[in-house]
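> I'd like to go over a predicted model; first the sequence, then the structure.
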Amino acid sequence: MVDGTEISILVVAGGRGSRAGEGLPKQYRRLAGKTVLARTLEAMGASAPGARLKVVIHPDDRALYAQSVAELSDAARAAVSEPALGGATRQESVRNGLEAVARESAPQIVLIHDAARPFADPALIARAVAAARAHGAAVPGVPLNDTVKEIDAAGFVVATPDRARLRAVQTPQSFRFPLILAAHRAAAAAERDYTDDAMIAEAAGHAVHVFPGDLANFKLTTPEDFARAMDQIKAPSVAPGSGNLTDVRTANVLTDVRTGQGYDVHAFAEGDQVWLGGVSIPHSHSLAGHSDADVLMHAITDAVLGAIAEGDIGAHFPPSDPQWKGAASTIFLEHACKLVRARGGMIAHIDATVVCEAPKVGPHRDAIRASLAEIMGVDIGRVAVKATTSEKLGFTGRREGIAALAIATVRLPE
């Protein structure tokens, strides 16, 4: 933790976040009961007490911004000054924010941070401030795990950079305030666009130092990132030196535990394969249905929808609609899981049973579990698939079709 009395933190929250999917801009979406922006402001304020926080927002987002600030504690809210309005680009938005900070105060250090990075911790902020004091301009960076290729316009490799010398850059990027303000003004005067504030400092002739970043400080960009964020909030960590398991992010944030059940049945028809859990299994028949007739996935989808009281598959994908004829059932399950995540929740566990005399499910069990886990964006350890017969009784015993049952456990914020 650092003394923030000579520090301003500029949080950039003017983007639309279209890659995160439909809905509100990502910085205003709820993550375990609080907006992403509120979580980011809390993290910044806790890491640098005394620092002044200013948020750059889109002109259309004043009400959303006010709702996020209202979620803060009184102490955190007191550190947040009036927001600045963003421009047509991120670069213009940051400059607007810097100019607003300059009109209100003259900090020694400014940290420029993305609103969609809610997991910056005190150690990272301390490194950022120390690096800015020592070097004038600094950014957090993490090593690359994959080999990087440079390609030409035709898609052919022209170079393979040494990844040991490469870093993926994060925020907060930290600067001596007069340095970055002058650099931004120069870039605007020259009508040059840059992808981050470090490039603007570089263009003004300043050396930029890279200090160690944090893999946990990832940016929320896609729906998968929101799922990862929920797992990160939920995951307990060991408090340094304590030896005790402590949730250092948020305690008991997903306390509303829901259970839903699903059941489906499909008759056999002519064909040579059946789909179960997104896996094609060779068989003497196929299953009849309006979509691909994946009886297992249909049962799981209804179980997930039931857990959040959102009806059933037919309510979302009517069989009377010709666009769903022959559709992959993956579409249905992905949609149900997306609804859970849109409410800040997570799929905690799936337990499903297939009832049939044939085909044998056992040899394909792990492939089915892996397929379902990938579709739902969960760990395979959260997916159980079992199989049984009906002892030759009923329609399944007569080999006329397959039935499936599923139970979904979902965790939501209160």
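Structure received. As the structure is a prediction and not an experimental result, all values here were calculated from the model.

> going forward, measure contacts and count neighbours with C-alpha atoms only.
Will do.

> If you count neighbours, what's buried in the helix or strand harbouring G262?
Applying DSSP states H and E as the criterion places G262 in strand 256-270. Counting neighbours by 16 or more other Cα atoms under 10 Å, one finds that the buried residues in strand 256-270 are 257-268.

> Ok, stretch 215-234 next?
Of the residues in stretch 215-234, those buried by neighbour count under the rule 16+ other Cα under 10 Å are 217-221, 223-224, 226-230, 232-234.

> same check, this time on stretch 52-62
Residues of stretch 52-62 classed as buried: 52-58 (neighbour count, 16+ other Cα under 10 Å).

> Compute the first-to-last residue distance for that stretch.
Stretch 52-62 has its terminal residues 19 Å apart, counting by Cα to Cα, to the nearest Å.

> ok, of the buried residues of strand 256-270, which one's closest to A13?
V257 (31.8 Å; Cα to Cα).

> quick one, helices of the protein?
Across the chain, reading from the start of the chain, the helices by DSSP state H fall at 36-47, 62-70, 74-78, 90-104, 122-135, 177-189, 197-203, 223-234, 295-307, 313-316, 330-342, 365-376, 394-397.

> now, of those helices, which is deepest in the fold?
Neighbour counts (mean count of other Cα atoms under 10 Å) averaged over each of the helices of the chain peak at helix 295-307, with a mean of 28.

> which outside residues touch it?
With Cα atoms under 8 Å, 6 or more residues apart in numbering as the test, helix 295-307 has contacts from 258-266, 275-278, 311-313, 329-330, 332-333, 336-337, 350, 352-354, 402-410.

> Relative to A70, how far out is H266?
Summarising the geometry, the distance separating H266 from A70, computed by Cα to Cα, is 51 Å.

> on that earlier part again, okay, the helices of the chain in CSV with distance to G15 next?
Converted to CSV, these look like this (distance: least, Cα to Cα, whole Å):
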stretch, distance to G15
helix 36-47, 12
helix 62-70, 13
helix 74-78, 22
helix 90-104, 8
helix 122-135, 23
helix 177-189, 19
helix 197-203, 16
helix 223-234, 16
helix 295-307, 31
helix 313-316, 30
helix 330-342, 19
helix 365-376, 27
helix 394-397, 54
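
> Comparison target below:
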Amino acid sequence: MARKTTAVIIVAAGRGERAGTANGSLPKQYRHLLGEAVLSRTVRAFLASEAIDHVVPVINADHAGHYAALGLDHPRLMPPILGGATRQASVLAGLQAVGAKRPDHVLIQDAARPLVTRDIIEGVMAALAASDGALPAVPVTDTIKRSPDGTTVTATEDRNTLFSAQTPQGFRYPQILSAHMRAAALPRDFTDDAMIAEWAGLKVVLTLGNTRNIKITAPEDFDRAERILTGGHLAMETRVGTGFDVHAFEAGDAVWLGGIEIPHTRKLKGHSDADVALHALTDAIYGALGEGDIGQHFPPSDPQWKGAPSRIFLEHAAGLVAARGGRIVNLDVTIVCEAPRIGAHVPAMRRAIAAVCGLGETRVAVKATTSERLGFTGREEGITAMASASIELPRQE
């Protein structure tokens, strides 16, 4: 008996607006997932199987340039065709495009499911030997409520009979093409191809899906997909920022420096407590985040920050890192002054900075030097500080 031939239609004509945008208006299927475009990953998953004879991507007319930039090339990969105004129309266009290849079976796959596995694909293909159609599915684990008006619960469904459908959905080619052509004439919205097959009276069976075979729909799905690909660990990127600050002396009896108060013959002049070291560190973290500087977050024109302890600013910057799912790797600050002498106070400064940022002391470096009596610091007119911050954030486009 001759081997059955199989074509794959990868539906990639959507605009992907619910997933947000990156790199301007780049649709989700062209965004990168761990360095590779989502659509490229999906195409590669099917070309990896020798049992697949033809793969045809269905793309949006406005995305031709995005598709060309992927550089996809394979003997079994057909040129992309243009989709329609709806998913249903795009699938029909794909079915008609592979007609010249006369496939026995066809698999219909969402481009936004790049984590589909060989086991899922082969399970669907095997089921077509005895059924008109097949789709991978996973049991519903949540309790499902029915509410016709979206506010009042009228029933609780038996979740033991409910399953979440995935793709690829497979069919015998002549039957699904006929069903799609007839469905196209109806004023009815079919949510997937199995629904059209069911309407046409075809026998559709369930095959084993996988909870990892997610569809990228919302922005957070990119993070979820990366966790799956990296074994549960979100892919991170390193960011580095720098900070610089200067404050002059004025009459006083102590300076705030590195989060501690040091007795001195003068104090530093500023709207807050003028802790030049913490200001430089705060700006370094803001820089690594791409979040401006202290003046934007705590304007000196705002009277509420008059005399404020600078740890508030550093706490805010560290909080922004945490809020974005990141962490501070290390902080490094160099203080330049002739007086007061800094060396004996370095351990206390490291403890204070580490406590504010929730770090171990080994991740905080405080160094001090003089300017060899040169410049305003050499004339003991003030203190300057330079800082750097290294942070890790979830990878972004």
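Arrived safely. Just so we're clear, the structure is a prediction, and the values are computed from it rather than from any experiment.

> Fetch the TM-score of the aligned pair.
Remark: TM-score between the superposed chains equals 0.65 [TM-score structural alignment, normalised by the length of structure 2]; 314 aligned residues with a Cα RMSD of 4.6 Å.

> show me the contacts for the alignment partner in structure 2 of D121 of structure 1.
Alignment note (TM-score structural alignment): D121 of structure 1 maps to T117 of structure 2. Applying Cα under 8 Å, 6+ apart, one finds that T117 of structure 2 lies in contact with 45, 213.

> repeat for the one 10 residues further on
With contact set as Cα under 8 Å, 6+ apart, A127 of structure 2 has these partners: 133-134, 205, 207.

> Aligned to it, what sits in structure 1?
That one, A127 of structure 2, aligns with A131 by TM-score structural alignment.

> ditto for P75 of structure 2
Counting by TM-score structural alignment, which is the criterion used here, P75 of structure 2 corresponds to A78 in structure 1.

> Over to V98 of structure 2?
Taking TM-score structural alignment for the superposition, V98 of structure 2 sits opposite V101 in structure 1.

> mind checking how far its match is from F268 of structure 1?
Counting by Cα to Cα - V101 of structure 1 and F268 of structure 1 are separated by 69 Å.

> Could you do F226 of structure 1 as well?
With distances defined as Cα to Cα, the gap from F226 of structure 1 to F268 of structure 1 amounts to 39 Å.

> What of F177 of structure 1?
Between F177 of structure 1 and F268 of structure 1 the distance, using Cα to Cα, works out to 71 Å.

> Give me the subset of the contacts of A127 of structure 2 lying in strands.
With strands taken from DSSP state E, the overlap with the contacts of A127 of structure 2 comprises 133-134, 205, 207.

> Mark which of these are buried, thanks.
133-134, 205, 207.

> Make JSON lines out of the residues you listed and add distance to A318 of structure 2.
Supplementary listing: those in JSON lines, determined by distance: Cα to Cα, whole Å:
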{"residue": "G133", "distance to A318 of structure 2": "54"}
{"residue": "A134", "distance to A318 of structure 2": "51"}
{"residue": "V205", "distance to A318 of structure 2": "52"}
{"residue": "T207", "distance to A318 of structure 2": "48"}
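
> Pull the most distant pair out of those residues.
Looking at these by Cα to Cα, the two members farthest from one another are G133 and T207, with 10.2 Å of separation.

> Next up, the contacts around Y65 of structure 1.
Per Cα under 8 Å, 6+ apart, neighbours of Y65 of structure 1: 28, 57.

> I meant V276 of structure 2, not that one.
Going by Cα under 8 Å, 6+ apart, the list of residues near V276 of structure 2 reads 245-247, 257-258, 383-385.

> what do we get in structure 1 for it?
Counting by TM-score structural alignment, V276 of structure 2 has no partner.

> Same check on D192 of structure 2?
Using TM-score structural alignment as the criterion, D192 of structure 2 maps onto D196 of structure 1.

> residues touching that match, list them.
Here D196 of structure 1 is in contact with Q91 (Cα under 8 Å, 6+ apart).

> And G326 of structure 2, by the same measure?
By Cα under 8 Å, 6+ apart, the contact list for G326 of structure 2 reads 391-394.

> hmm, 6 Å instead?
With contacts taken as Cα atoms under 6 Å, 6 or more residues apart in numbering, G326 of structure 2 has the following neighbours: 392-393.

> Repeat that for V142 of structure 1.
When contacts are counted by Cα under 6 Å, 6+ apart, V142 of structure 1 is found next to 167-168, 213.

> closest one to G21 of structure 1 among the helices of structure 1?
With respect to G21 of structure 1, and counting by Cα to Cα, the nearest of those is helix 223-234 at 6.5 Å.

> so that closest one corresponds to what in structure 2?
Counterpart in structure 2 of helix 223-234 of structure 1, with TM-score structural alignment as the criterion, is residues 219-230.

> Equivalent analysis for stretch 160-179 of structure 1, please.
Mapped onto structure 2 with TM-score structural alignment as the criterion, stretch 160-179 of structure 1 occupies residues 156-175.

> ok, and what's touching that stretch?
Here stretch 156-175 of structure 2 makes contact (Cα under 6 Å, 6+ apart) with 104-109, 132-140, 144-145.

> Many thanks, we can stop here.
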